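> After the sequence you'll find the predicted model.
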Amino acid sequence: MMTQAASNLAPYSSALNCVKDIIKTEGLTAFLAGLPPRAAYISPLWGAQFLLNEKFTRLMSEWNRKHERGGGGSSGITTIKGITRGPSPGPGRSSWVKHKGTVWTVGVPVGRESDANIKRQTALTLKTIDERLKQAGTDKSRIIEATVFLTNMKEFVGFNQVWKEWLPEGVGASRATVGVAKLANDDKVEIKVTVAA
């Protein structure tokens, strides 16, 4: 039909008219005449496309995980939509969170002895905070705010002594101390801090 205009043949009235003429003059097999050579060169192209598509999709997925999530991997640190989260100490929690130049974390007396007093538990809690802040790329010298949870307010003096020794000279925090009935693992102290990154 496309080349008809350049010939002296009578034009087809429609595509159906063209099909009927081909069947009449050449038979049904005329429609399959180009199939073997076409399959010979298209099949490898389709195979290559499917193979490369799979590899390209996997490569892009790995690149996205690496760059969009800040590296991730065994460190457990992830970044999504500008929020970086430290390794998870448990379901639904992050050891620290960083966003727009601020880090939030909570310290607990990790590895404490069952009979550890308030001073020992406070020291371990502050050690946990130091470790988490270091991982987040900051430190206690940039502390902004702290909320302290104590199960016994009569132990405030012991806690406060360790706290003051922990902070560098000239560094202070906007701090609140709250008495609570109970903390996880029967800890005596838990401290939540906000720190500039």
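Good, I have the coordinates. Numbering: from 1, shown residues only.
> Only C-alpha atoms from now on, for both contacts and neighbour counts.
Noted.
> What are the boundaries of the strands in this protein?
78-80, 83-85, 96-99, 102-107, 143-150, 174-179, 189-196 (DSSP state E).
> Looking at those strands, spot the one closest to residue 36.
strand 78-80 (50.9 Å; C-alpha to C-alpha).
> buried stuff in the closest one?
Judged by neighbour count using 16 or more other C-alpha atoms under 10 Å, the buried positions of strand 78-80 are 78-79.
> Remind me what it packs against, helices and strands.
Here strand 78-80 touches strand 83-85, going by 3 or more C-alpha pairs under 8 Å, 6 or more residues apart in numbering; DSSP states H and E.
> The strand it packs on - contacts with which helices or strands?
strand 78-80, strand 96-99.
> Would you format the strands of the chain as JSON lines with distance to residue 126 included?
Shown next, in JSON lines, are the strands of the chain (distance: least, C-alpha to C-alpha, whole Å):
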{"stretch": "strand 78-80", "distance to residue 126": "24"}
{"stretch": "strand 83-85", "distance to residue 126": "20"}
{"stretch": "strand 96-99", "distance to residue 126": "14"}
{"stretch": "strand 102-107", "distance to residue 126": "6"}
{"stretch": "strand 143-150", "distance to residue 126": "11"}
{"stretch": "strand 174-179", "distance to residue 126": "14"}
{"stretch": "strand 189-196", "distance to residue 126": "8"}
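> coming back round to it: let me have the helices and strands packed on strand 83-85 in CSV, adding distance to residue 44 as columns.
Below are these laid out as CSV (distance: least, C-alpha to C-alpha, whole Å):
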stretch, distance to residue 44
strand 78-80, 40
strand 96-99, 49
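> this is the comparison structure:
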Amino acid sequence: MACADIDMDIHGVDEEPQRPDRREQPVVQHYQATELVPEDKGPLHDLMQKQPAVLGSLQMVSGFLSVGVGILFAITQEMTQSLFTLFRVSHLTGALFFIAGIVSSLLLKYPALLPLSYGVNCGCIAVAGVAACLISVDLAHWNPENESHLRMEVMALCVLGLEVFLSAILCFWFSKEKRTKSS
């Protein structure tokens, strides 16, 4: 096996390389940064600090809950008994909010989905407005014999309110991000 005694230190211009037999210490020069380079922020960095994936997960869970309430209504009520059941309001809103939650959660990995997520969340708010009107009409014309269905429909209206609140927050954040991105 070969071995070599080579001086690997960085020396000044006017200084000769140190030889193994010399006893004096050489002046070692090395690079030291004088200014820190700022970190490169990724796309949608400010938006990701707010963690829209958490709200997207909440949207998915509330969408599942809405679909479950809709299935329960479809099983226990006749089709013509309420507008809520007739138009499958809970199924539609639950599916839309589940899709909106998935798209909002995928923003971290795929930032190009921002316009799609904004559009889906705005669409969910519009559909939820129509659904709230249908539920309100049902509650105004409610038959007092079905007390349990009344409570479930009020719960569905509350879940719908939660879903609209989550989508409104996400739409606000997304529109703010789109404005800063376009500037």
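Structure received. Since the model is a prediction, treat every value here as computed from it, not as a measurement.
> Put one on top of the other, what's the TM-score?
Comparison of the two superposed chains (TM-score structural alignment, normalised by the length of structure 2) gives a TM-score of 0.28, and 84 aligned residues with a C-alpha RMSD of 5.2 Å.
> nearest to residue 120 of structure 1, of the strands of structure 1?
Closest to residue 120 of structure 1 of those is strand 189-196 (C-alpha to C-alpha; 10.2 Å).
> Compute the inter-axis angle for the closest one and strand 174-179.
160 degrees (axes from the mean of the first three to the mean of the last three C-alpha atoms, to 10 degrees).
> Tell me where the longest helix sits in structure 2.
In structure 2, assigned by DSSP state H, the helix with the most residues is helix 147-182.
> where's the nearest residue to residue 94 of structure 2 once chain neighbours are set aside relative to residue 177 of structure 2, distance?
Distances taken as C-alpha to C-alpha, 6 or more residues apart in numbering place residue 63 nearest to residue 94 of structure 2, at 3.8 Å, with adjacent residues excluded. In this view, residue 63 of structure 2 and residue 177 of structure 2 are 25 Å apart by C-alpha to C-alpha, to the nearest Å.
> neighbour count winner among these two?
Between residue 63 of structure 2 and residue 177, counting by other C-alpha atoms under 10 Å, residue 63 is the more crowded of the two (27 against 17).
> Just list what the helix or strand hosting the more buried one packs against, helices and strands only.
If you go by DSSP states H and E, residue 63 of structure 2 is part of helix 52-76. Secondary-structure packing of helix 52-76 of structure 2 (3+ C-alpha pairs under 8 Å, 6+ apart): helix 83-86, helix 89-105, helix 147-182.
> Would you mind finding the most buried of the ones you listed?
helix 89-105 (a mean of 24; mean count of other C-alpha atoms under 10 Å).
> Direction-wise, compare it with helix 147-182 and give the angle.
If you take the same axes, to 10 degrees, helix 89-105 of structure 2 sits at 30 degrees to helix 147-182.
> Give me the contacts around helix 89-105 of structure 2.
Helix 89-105 of structure 2 is contacted by residues 52-67, 69-71, 84, 113, 116-117, 120-121, 124, 127-128, 131, 156, 160, 163 when judged by C-alpha atoms under 8 Å, 6 or more residues apart in numbering.
> can you map out the helices along structure 1?
Using DSSP H, the helices of structure 1 run over residues 15-25, 35-68, 118-135, 156-166.
> tell me the most buried of those helices?
By mean count of other C-alpha under 10 Å, those have helix 118-135 as the most buried, with a mean of 21.
> Does anything pack onto that one? Which helices or strands?
Partner elements for helix 118-135 of structure 1 (3+ C-alpha pairs under 8 Å, 6+ apart): strand 102-107, helix 156-166, strand 189-196.
> Turn the ones you listed into TSV, columns for distance to residue 52 of structure 1.
What follows is these, written out as TSV (distance: least, C-alpha to C-alpha, whole Å):
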stretch	distance to residue 52 of structure 1
strand 102-107	42
helix 156-166	57
strand 189-196	46
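> rewinding a little: tell me which of the helices of structure 1 sits nearest to residue 190 of structure 1.
Minimum separation from residue 190 of structure 1 across these (C-alpha to C-alpha) falls at helix 118-135, 6.9 Å.
> Which of the helices and strands packed on strand 83-85 of structure 1 sits closest to residue 157 of structure 1?
Among these, strand 96-99 comes nearest to residue 157 of structure 1, with 27.5 Å by C-alpha to C-alpha.
> tell me what the closest one is packed against?
By 3+ C-alpha pairs under 8 Å, 6+ apart, strand 96-99 of structure 1 packs against strand 83-85, strand 102-107.
> can you give me the angle the longest one makes with strand 189-196?
Strand 102-107 of structure 1 and strand 189-196 meet at an angle of 170 degrees, taking the same axes, to 10 degrees as the criterion.
> quick revisit: adding distance to residue 85 of structure 1, write the helices of structure 1 out as a markdown table.
Converted to a markdown table, the helices of structure 1 look like this (distance: least, C-alpha to C-alpha, whole Å):
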| stretch | distance to residue 85 of structure 1 |
| --- | --- |
| helix 15-25 | 64 |
| helix 35-68 | 13 |
| helix 118-135 | 10 |
| helix 156-166 | 25 |
